[in-house]
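>>> One predicted model, sequence on top.
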Amino acid sequence: MKISPQPGNPVTAWTATELSRAIHARRVSCREVMQAYLDRIAQVNPIHNALVSLQEPDNLLAQADARDAQLAPGKSRAGSMGWMHGMPQAIKDLAAVQGLPTTLGSPLMREFVAREDGLMVSRMKAAGCIVIGKSNTPEFGLGSHTFNEVFGVTRNAYDPSKSAGGSSGGAAVALATRMLPVADGSDFMGSLRNPAAWNNVFGLRPSQGRVPMWPVQDVYLSQLGTEGPMGRTVEDVARLLSIQAGWDARSPLSIAEDGAQFLSLPALDTTQLRIGWLGDLGAYLPMEDGILATCEQALRRFEQLGCAVEATALGTPADRVWLAWLVWRRALVASRIAPFLVHGSNREKIKPEALWEYDQAQGLSASGFSAASAQRTAFYQHMLTLFERYDFLALPAAQVWPFDAGERWPAQINGHAMDTYHRWMEVVIYATFAGLPCISVPAGFGPQGLPMGLQLIGRPRGDRAVLQLAQAYEGVAQDILQITPSQQAR
């Protein structure tokens, strides 16, 4: 089995926070950092195909030199806004970066070059990052398997024959293989959480409105998807969130709170915390063998921290939640696909899963959508009752282990047929549908040496508490976190 080599340059092995401190202290130059990452990418990316639309090395080194020149007289951007000074960054290929291709993984967008930065990108650039290219994503970001006809398949960090997950699969693999120090992504149906789980890194889906998106077609209904951070440490995730988060007038439903609150994560008193373990929702969710056991081993680490962990039921019909979810997803995905179908001849250039979403939505009525919205409201109110008893809720981050990279999606789980291309990802919809903050933390490795993650769901707008709990867990899970792809291969 081909596997990534052990990181040879210690610069690429540093956490993003360590890297930032070293750059600001001038222990390493931005040029040295850029060269180290370019070398690492040249070594590893041909195996995993995580990063795409990479920019010319000479141009990137010149940008690094400019960052060094800013540091020389002590003029680096002050405080949190300079945390990414000189840091190489690849933006997920669903977000616009001025002057770079934004393909969405679609052949129809192969030649499109963005004229302006998206809001998240502009904030990250203001914090000093150097955009080196894009991270790969499925076509239109649909499905938790990163492949498309523009750039091909992104392969798992721990076994290149397996899926990387998605849709932030390129970002997760680039992190795990030390091609990036920290990464951005986005999450509609687990797209930050599932690839994080499958590549042994952290992925945070922020609260609805925490990280506003712009430009977008709609700022009122399209609230199921959100951008957010990924990292190899919780501190890195929190620091990137501090840059991404914050009110923007163009996004009226964005949260009017300063992202600076995530710059520090005081230790959480875990001895009084209660965690509700939802598991497979009383056998409602089919799971491949070993996933529940791996997540339950991770939960025992919370018990070591003094948390009370209790198995509990969702307490509301999960099938009704799923049906309401389908209506919302179809409506929102169809609105994204519709502009590409103005010309009927484009259908043959769009993946069948996207066409299915669009076609399914054509019979949707306003009353049907209103009924699904009422069901979503009822589900949110029910989730609040669970938080009267528990401080956090826990679920596996995926229902299957990373599958063969040549498959489109799992057709069955333990003999249970999947009736849609995304039914095997149902476990991730609960945090999304309720707009709640949720982080995937590395839970451990299965019998085939493949990683799995555990979702931790927090109260409304409780992003900071979710990060604090994840950081406490991080302290007792170093044996898992220190397993790099090449170590796992041995």
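Ah, there it is.

>>> make it CA atoms for all contacts and neighbour counts henceforth
Noted.

>>> Pull the contacting residues for P460.
207, 435-437 (Cα atoms under 8 Å, 6 or more residues apart in numbering).

>>> buried subset of the residues you listed?
For the contacts of P460, a neighbour count by 16 or more other Cα atoms under 10 Å gives the buried set as 207, 435-437.

>>> which of these lies closest to P160?
P437 (30.4 Å; Cα to Cα).

>>> The closest one touches Q455, doesn't it?
No: with contact defined as Cα atoms under 8 Å, P437 does not count as touching Q455 (10.0 Å).

>>> Use this one as the comparison:
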Amino acid sequence: MTLTTYSSAIDMRAALDRKEISARELLALHRERIDAVNGEVNALVSIDFDKAEAAAAAADDAAAHGRSLGALHGLPFGFKDTVDVAGWRSTHGSPVMADHVPEADDLLAERVRGAGAVTVAKTNAPEWAAGSHTFNPIFGTTYNPYDLSRSAGGSSGGAAAALASGMLPLADGSDMGGSLRNPASFNNVVGFRPSPGRVPTWPNSTPWDRLAVQGPMARSVDDLALLLSVIAGPTDRTTMSLSTAGSTFARIEQTPLAGLRVAFSADLNGALALDPAVRAVTAAGRDVFSTAGADVQDAAPDLSGADDAFTTLRAWQFQMNLGPMLARHPDQFKATLAENIRDGEALTGHDVARAMGEQAAIYQRIWRFFERFDVLVMPVSQVPPFDAGQEYPETIDGATMTSYLDWMRSAYFITVTGCPAISMPAGFTPEGWPVGVQIVGPPNRDLKLLGIAKAFEALNPAGARRPELDRMR
């Protein structure tokens, strides 16, 4: 088998096991691709090939002595720049953290590196992962490899763009308001927001939080599951930790779509402004299920209160985590983020209690909703990739977006439910911009959701279409 940087992580791993390629040779293959395209895409930051080559050599030495370092043995990897990786510059996209080099790994990095991955770089992210467009004052803007004038999304935009442009086979991300799902949609890759606690987050200043999660990104469901099998699984370090072993996700079987009870909603009963091109691709995604024999009905859960619950609890957490830093460095935060933090300062105990009550009520309603349906199919993002010169879309189909969060409701409404959700490549606009479809499953039914996503992928291979970066030069 001849490997390319677009080969699957599963195939790369098998070739390493068969000694058809060494970890150093695989790294060299990716280095050539990174050197060729990262200057234009700007997805990878803090690249260190010396460290990567040392890790690849250690992987080869282990293999020569009959030892496997783990499920990711020898695979090149990039960590989101919000993840602390010991010995690697980890900036969080903030000028305040520009010189931060942690001495210890976060749990996710510990698990990935412990499974034998070869760290190559960090992946670019917006300042403190705030917003679904990846730009920051340290590293600049990440561009969409399908059209270098468009946004790569965010906040895991660097990860998604690196996958789409063949610079990495796997990457991690995080998601509060859509930061795994939105960039996956924009870059024609797969992004999975797992159930809270599926991938434990440590260190974590809000260990009870159900809004923010970490998760995997890849170019296919099988590759994504490989990474999930490493980063998922219980730990005693945090209270939000589900007991299912990560190895449960190592192999995903397709779930037959015939007879599946599918709720479809393009706009959540009018709650979402939607770009017409996104509406068209989402409708085509519905057709994939109905053609396969699923029982598809137009239906949407009652998510009233989700907007207030999300924006209130998000502002509260931003103020708690970043408020003291903003007070010390008032000129080193982008204006929209500073405003968000200050919104949190104005919240009362009543405001937070109301938001928590709304979240609890939504969880009960979504649980009832999924007694009638197996999945909800809807848009990931309300717009296709927008102009990278904008901070966020100011209008959608004539509707004004009053903040940098408004256009992300299709993602963050689902965040509030606590449900697992996956962004799957679904199609393209007439301009050639990728659009994903969001498949949402019942709480904690991650494995079944991945099986449904794999079946969708087999019937709609939109994810196989690669960007034409060479042509765009």
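Received, thanks. Because the structure is a prediction, the values reported are computed rather than measured.

>>> TM value for the aligned chains?
Superposed pair, TM-score by TM-score structural alignment, normalised by the length of structure 2: 0.97. Supporting alignment: 471 aligned residues with a Cα RMSD of 1.5 Å.

>>> any idea what A164 of structure 2 aligns with in structure 1?
With TM-score structural alignment as the criterion, A164 of structure 2 lines up with A176 in structure 1.

>>> Report the secondary structure state of the counterpart of V37 of structure 2 in structure 1.
V37 of structure 2 is assigned V44 in structure 1 as its aligned equivalent, the criterion being TM-score structural alignment. What DSSP: H, G, I helix; E, B strand; the rest coil gives for V44 of structure 1 is helix.

>>> all helices for the stretch 251-400 of structure 1, in order.
291-304, 318-337, 352-361, 366-389 (DSSP state H, counting those that start in this stretch).

>>> Would you tell me which of those helices gets closest to A22 of structure 1?
Closest among the helices of the stretch 251-400 of structure 1, using Cα to Cα: helix 291-304, at 32.2 Å.

>>> In structure 2, point out the residues matching that closest one.
Going by TM-score structural alignment, helix 291-304 of structure 1 lines up with residues 278-291 of structure 2.

>>> Name the surrounding residues that touch that stretch.
Counting by Cα under 8 Å, 6+ apart, residues outside stretch 278-291 of structure 2 touching it are 257, 262, 264, 266, 296, 377-379, 381-384, 426-429, 435-437, 456, 459-460.

>>> Next: stretch 360-373 of structure 1.
323-325, 327-328, 330-331, 334.

>>> Residue in structure 2 paired with H416 of structure 1?
Aligned partner of H416 of structure 1 by TM-score structural alignment: A399.

>>> Contacts only, for its match.
Contacts of A399 of structure 2 (Cα under 8 Å, 6+ apart): A273.

>>> T12 of structure 1 versus the closest residue to I41 of structure 1 other than its chain neighbours, what's the distance?
In space, and not counting its chain neighbours, I41 of structure 1 is closest to M179: 5.5 Å by Cα to Cα, 6 or more residues apart in numbering. Look at M179 of structure 1 and T12 of structure 1: by Cα to Cα, to the nearest Å, they are 7 Å apart.

>>> what about the nearest residue to D65 of structure 1 once chain neighbours are set aside, neighbour count?
Leaving aside its sequence neighbours, D65 of structure 1 sits nearest to R31 (Cα to Cα, 6+ apart; 5.8 Å). For R31 of structure 1, the count of nearby residues is 19 (other Cα atoms under 10 Å).

>>> which residue lines up with R31 of structure 1 in structure 2?
In structure 2, R31 of structure 1 lands on R24 (TM-score structural alignment).

>>> My read is that its match contacts A56, right?
Yes: counting by Cα under 8 Å, R24 of structure 2 touches A56, with 5.2 Å between them.

>>> G228 of structure 1 corresponds to which position in structure 2?
Under TM-score structural alignment, G228 of structure 1 pairs with G215 in structure 2.

>>> One more: L467 of structure 1?
Match for L467 of structure 1 (TM-score structural alignment): L450.

>>> Just the buried residues of the helix or strand where that match lies, please?
Mapping L450 of structure 2 onto the secondary structure by DSSP states H and E places it in helix 446-459. Buried positions in helix 446-459 of structure 2, judged by neighbour count with 16+ other Cα under 10 Å: 446-457.

>>> Please apply the same query to stretch 391-407 of structure 2.
391-393, 395-396, 401, 404-407.
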